[in-house]
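> Sequence and predicted model, in that order:
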Amino acid sequence: MIDPQLLKVLVCPVTKAPVTLSDDKKELICKASRLAYPIRDDIPVMLESEARKIGQDEYETLR
């Protein structure tokens, strides 16, 4: 589980925009860059090369 205080300070390394926890709590989502950063063993992997691109259909459900 991600510490709520940590979540408040984490930002997307690409856009510096805030990230939010996905509904399944397995990724951190950046709406600005449309990237989803994985969480492995309760550690967010905030590397652009590890991020998943969010498709248009999924992006529209995030709004």
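Alright, I've got the coordinates. Numbering: from 1, shown residues only.
> Please make it C-alpha for all contacts and neighbour counts, starting now.
Will do.
> tell me which element the residue of the chain positioned farthest from its centre is part of?
Here the centre of the chain is the reference, and by C-alpha atoms, centre = their mean the most remote residue is Asp57, at 16.7 Å. Following DSSP states H and E, one finds Asp57 within helix 56-62.
> need the strands for the chain, in chain order.
Counting by DSSP state E, the segments of the chain that form strands are 20-21, 27-30, 35-40, 43-44, 52-53.
> Which of the ones you listed has the highest mean neighbour count?
The highest mean neighbour count among those belongs to strand 27-30 (a mean of 25), with neighbours defined as mean count of other C-alpha atoms under 10 Å.
> ok, and here's another one to check against it:
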Amino acid sequence: MDPKLLEMLVCPVTKQPLAYDAEKQELVSRAARLAYPIREGIPCLVREEAREID
């Protein structure tokens, strides 16, 4: 994940920054407790596509 791109992306629910999980290929919103998938290098920031995390 390009660090400059990551700096620009925010959670669509909370508008807070996202953390990159390289192992799971996800962008994580700790505030919303959601993980958004990255598919073929493209972040999918759609609430319905995210999975809930603990």
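Received it, and whenever you're ready, just let me know what you need. Remember, it's a predicted structure, so these values are computed and weren't measured experimentally.
> who wins for proximity to Leu62 of the first structure among the strands of the first structure?
Set against Leu62 of the first structure and scored by C-alpha to C-alpha, the strands of the first structure come closest in strand 27-30, at 9.1 Å.
> so how much does that closest one differ from the second structure once superposed?
After superposition onto the second structure, the average distance of strand 27-30 of the first structure to its aligned residues comes to 0.3 Å, using mean C-alpha distance after the TM-score superposition for the first structure.
> ok, now which ones touch the closest residue to Glu27 of the first structure other than its chain neighbours?
Once flanking residues are discounted, Glu27 of the first structure sits nearest to Pro38: 4.4 Å by C-alpha to C-alpha, 6 or more residues apart in numbering. Under the criterion of C-alpha atoms under 8 Å, 6 or more residues apart in numbering, the contact list for Pro38 of the first structure reads 26-28, 44-46, 50-52.
> before we move on, back to that, okay, the strands of the first structure in JSON lines with distance to Val11 of the first structure next?
Converted to JSON lines, the strands of the first structure look like this (distance: least, C-alpha to C-alpha, whole Å):
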{"stretch": "strand 20-21", "distance to Val11 of the first structure": "9"}
{"stretch": "strand 27-30", "distance to Val11 of the first structure": "8"}
{"stretch": "strand 35-40", "distance to Val11 of the first structure": "11"}
{"stretch": "strand 43-44", "distance to Val11 of the first structure": "11"}
{"stretch": "strand 52-53", "distance to Val11 of the first structure": "16"}
